[in-house]
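>>> Predicted model and sequence follow; I will ask about them next.
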Amino acid sequence: MKTKLMQPEHQRRSAQRGWPEKNIDNLCTEIFIKIQKCGSSTNGGVARAIAAHRNLGGVHEGNVFSVACRVPEDEGCMVHANHGTASLFRKCRLEQRTPSTGTRASEGDVHREVASASTRVRLNSFLWTTIRDPRTRALSHYYQQNVKSKKPSEEEIIDWIAQVPGTFMFDYMGGLSVTPDNCQGTRTTQEGLSHDTADNQWANLPDDWDRGFVECKLNHLLDSYDFVGLIERQDESLVAMKLLFKLDFKDILKMSSKIRKDGKKLAADPQAMLQSYLDQEFYSKAYVDRVLHEMANARLDATIAHYGNAFYSELERYSSLSADAREFCEIPESVSLTYSPEYKKEHGKIECYWNDNGCAYKCLDAFAQQHETYDSA
């Protein structure tokens, strides 16, 4: 029997509020936490477009270690949209001045200026990410890491996924550094949510965990971000961002970076044994990430409900413009298709902000300007 992705009573409990509005006209620091296999290359391109349209630095940089530790006073306003956990940014901040206070951060200050609610300058910074159902994320991660392998057996895939932490997204977003100790429940220590803790039983005993305790931790984590989108609801997430942060359509027009194609090396869909493992054993182990995904989904629902018909009008407009932009720019389904000799011969080399992030941006900007899609609806 398959485990349901959503449990209505839990969704109702989590949907207390939507994401707050924020004007980012004075944006100086944009951080996109680029979680592996969460549509991060495509949305990393969106993050770079938002930054480019506001003259931030770092738009074409790809080395996270070269930009993560920069501060506005020293390097100017920057965007960070490369792989690297939130904890990487916090480690940098421990060794530098905190712009909001003008003093050096202490070893005990684990909250980084751009990655936590308590110390970052929220007025001119923008922290966001995108997440995904932990089952499909883990499976996609397997394919990425084993792309050169022969067609794998279900047992091989299960053995690999069994090593994936059930708190992968929570940890990547910096949950342990942001969430407080005062959440009450069956487990009341931060170490209990860390897969690195020697005596942690979370991976094997998920039923021991109290839902209210986990929700408390996750609410604090979500509150430390300006927005967390969902890959399964990509267009809805981007349109919600447009309304919340007063973006233009040109900020969210995009070209998909990666779309998995079925081939000799990859199974088209999980077979019975693998699907059963994902839906039962792994989904149970990934309880924290599953509730994180559920709560972000509920916040998106609440945000959409807040805007009502205005949201759906914007969504319809965005869908229409996206289709027209793909035709106008002759954009293929995925960036990988632009590498073929035939495409290069006809269209030349496609221009991207960095690697396969934000490709065809010049044409998309030209399309937006021509159609005046950036005017407020």
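Nice, thanks for sending it over. Numbering: from 1, shown residues only.
>>> When you work out contacts or count neighbours from here on, use the C-alpha atoms and nothing else.
OK.
>>> was I right about Ala47 contacting Phe32?
Yes. At 6.5 Å, Ala47 counts as touching Phe32 under the criterion of Cα atoms under 8 Å.
>>> Find the residues that touch each one of the two.
Counting by Cα atoms under 8 Å, 6 or more residues apart in numbering, the common neighbours of Ala47 and Phe32 are 79, 81.
>>> count of neighbours near Glu342?
For Glu342, the tally of surrounding residues (other Cα atoms under 10 Å) stands at 11.
>>> ok, it to Glu9 distance?
52 Å (Cα to Cα, to the nearest Å).
>>> And for Asn55?
When Cα to Cα is the yardstick, Asn55 and Glu9 sit 44 Å from each other.
>>> and Phe89, what element?
Under the criterion DSSP states H and E, the helix or strand holding Phe89 is helix 86-94.
>>> Next secondary structure element downstream of that helix?
Downstream of helix 86-94 (by DSSP H and E), the next one is strand 97-98.
>>> Which neighbouring elements make contact with the very next helix or strand once past that following strand?
Using DSSP H and E, the next helix or strand after strand 97-98 towards the C-terminus is strand 103-104. For strand 103-104, the elements it packs on are strand 97-98, judged by 3 or more Cα pairs under 8 Å, 6 or more residues apart in numbering; DSSP states H and E.
>>> now what about the strand it packs on, what contacts it?
For strand 97-98, contacts defined as Cα under 8 Å, 6+ apart pick out 103-105, 112-113.
>>> Just flag the most distant two among those.
In terms of Cα to Cα, those reach their longest pairwise distance at Thr103 and Arg112, which sit 12.8 Å apart.
>>> Specify which residue of those two has the higher count of neighbours.
Under the neighbour definition other Cα under 10 Å, Thr103 and Arg112 were set side by side, and Arg112 has more, 24 against 10.
>>> putting a second one here so we can go through both:
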Amino acid sequence: SRAAAKEGILYVKQVEASTTIFSSVTANIARIKGMQQTQAQNNSTVNVCTTRLTSQRAMRYRDRVPEKSFLWSVVREPVSRLVSKYYHYGEVQKKSGTYTTKLSRFQNFIFNLEAQDYGYYFRSLAVNRRMNPGQKEHERDTRELLESYDFLGVSERMDESLAVLKIILNLDIQDVIYLPIQKAKATKAKLADGSDGGFVDYFDRWKKDECRPILKPDIPLEMKEWFYSEEFEAFIEADVMFYKAVNASLDKTISELGRDLVEKTVKQVQWAQKVAEKECQNARFPCSSQGEIQKETDCLFSNVGCGYKCLDEVGTKLYNDPEFQALL
């Protein structure tokens, strides 16, 4: 549902910040908690814990009830997020060109088409008011955002973030395991002129009957050098500041929970995730690893929560696995 919600588990999606993975975890938590409530009440009607996976519209949650909701999101290193966004949504594979023109197209994508990306996290995560990063109140805005959320994770620290989430919400291991989108099998994309493009990373459901190839980022030296220019650093300064603050906040949370407990939980998450990816490798996604549309999938919806039935079975097996039990 897209309706505003005041209760439940509320996740704010950030473009190209491991969104599918964390959306899947959020939806799975809601599904499992609903099933547990149903069993506890001996009810024939299946309950579903209220959840929302809102894309960049955190202000929908400004009227939430803190005691009855859990608001969270995940951030990604700003440069990596922008590069990933370019390779996902830009015109990367439509025409060939030199490294210089690749840089030119990237700059055009950043400055002309995506001007709203300056201070992206402040714009997309703001809950109580609209933030204007152009006012350069980054420290004030950072404090407000950190206080607005129950938890903010870091994409590059996925295992730690999921371990902390598990501890905070007292979750079971099957609540925080997931299946990543299937990687393409050594496939090259075709450019508009018929030449080979870069290697395909994975296929994404783009239209009703189309799986679009998403290329593996191929960053030329000129682009890497531009990342250290004053022009680009000024463009990402706000997001870099917030990203560092979220990392520091995660470190603080880990210290408060106890580093030993978190590290122990990380090992559980990593073990369970490895088993899940092995046992559930045949799960059907909207797009196959060859780029074929699969109308019948094993997902909760779209590409979210894929392989959920298999993941439930993995969770049951793990609690009967002596090696996993030794990690508890």
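Good, I have the coordinates. Note that the structure is a prediction, hence the values are computed from the model and not measured.
>>> Tell me who's in contact with the residue nearest the centre of structure 1.
The centroid of structure 1 falls nearest to Thr130 when counting by Cα atoms, centre = their mean (2.0 Å). Residues near Thr130 of structure 1 by Cα under 8 Å, 6+ apart: 33-35, 38-40, 43, 228-231.
>>> Repeat that for Phe282 of structure 1.
Contact analysis of Phe282 of structure 1 by Cα under 8 Å, 6+ apart lists 135, 162, 166.
>>> most neighbours, which of these?
Comparing those on neighbour count, Gly166 comes out first with 28 neighbours (neighbours: other Cα under 10 Å).
>>> Now flag whichever of the contacts of strand 97-98 of structure 1 is closest to Ser87 of structure 1.
Nearest to Ser87 of structure 1 among these, with distances taken as Cα to Cα, is Arg112, at 8.4 Å.
>>> Quickly note the distance from Asp204 of structure 2 to Asn108 of structure 2.
Remark: distance between Asp204 of structure 2 and Asn108 of structure 2 (Cα to Cα) = 24 Å.
>>> Looking at these two, which one has more neighbours?
Under the criterion of other Cα under 10 Å, the comparison of Asp204 of structure 2 against Asn108 puts Asp204 first, with 22 against 14.
>>> so that one, which of the three states?
Per DSSP: H, G, I helix; E, B strand; the rest coil, the local secondary structure of Asp204 of structure 2 is strand.
>>> counterpart of it in structure 1?
Residue correspondence to structure 1 (TM-score structural alignment): Asp204 of structure 2 is left unmatched.
>>> And for Ile29 of structure 2?
Structural correspondence for Ile29 of structure 2 with respect to structure 1 (TM-score structural alignment): Ile50.
>>> Tell me which residues touch that match, please.
For Ile50 of structure 1, the contacting residues are 251-252, taking Cα under 8 Å, 6+ apart as the criterion.
>>> Just the element for it, please.
Taking DSSP H and E as the definition, one finds Ile50 of structure 1 inside helix 40-52.
>>> Tell me how far that helix lies from the chain's centre.
The chain centroid and the centroid of helix 40-52 of structure 1 are separated by 11 Å under Cα atoms, centre = their mean, to the nearest Å.
>>> Superposed on structure 2, what's the mean shift for that helix?
In this overlay with structure 2, the average offset of helix 40-52 of structure 1 from its partner residues is 0.7 Å by mean Cα distance after the TM-score superposition for structure 1.
>>> dump the residue contacts of Ile350 of structure 1.
With contacts defined as Cα under 8 Å, 6+ apart, Ile350 of structure 1 is in contact with 338, 359-360.
>>> do you know how far it is from Ser322 of structure 1?
18 Å.
>>> still on that earlier bit, how about CSV for the contacts of Phe282 of structure 1, with distance to Tyr283 of structure 1 and secondary structure added?
Listed next are the contacts of Phe282 of structure 1 as CSV, based on distance: Cα to Cα, whole Å; DSSP: H, G, I helix; E, B strand; the rest coil:
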residue, distance to Tyr283 of structure 1, secondary structure
Arg135, 7, helix
Ala162, 11, coil
Gly166, 8, coil
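>>> ranges for the strands of structure 1?
Secondary structure of structure 1 by DSSP state E: the strands cover 29-33, 78-80, 97-98, 103-104, 125-131, 227-230.
>>> Where does the fourth one end up in structure 2?
What that stands for is strand 103-104 of structure 1. Following TM-score structural alignment, strand 103-104 of structure 1 has no partner segment in structure 2.
>>> chain center to that strand, what's the gap?
The chain centroid and the centroid of strand 103-104 of structure 1 are separated by 30 Å under Cα atoms, centre = their mean.
>>> again, but for the third one
For strand 97-98 of structure 1, the distance from its own C-alpha centre to the chain's C-alpha centre is 26 Å (Cα atoms, centre = their mean).
>>> again with the first one
In terms of Cα atoms, centre = their mean, the centre of strand 29-33 of structure 1 is found 11 Å from the chain centre.
>>> okay, the angle between it and strand 125-131?
Direction vectors for strand 29-33 of structure 1 and strand 125-131, defined by axes from the mean of the first three to the mean of the last three Cα atoms, to 10 degrees, enclose an angle of 10 degrees.
>>> by contact count, what packs against strand 29-33 of structure 1?
When contacts are defined as 3+ Cα pairs under 8 Å, 6+ apart, strand 29-33 of structure 1 packs onto helix 40-52, strand 78-80, strand 125-131.
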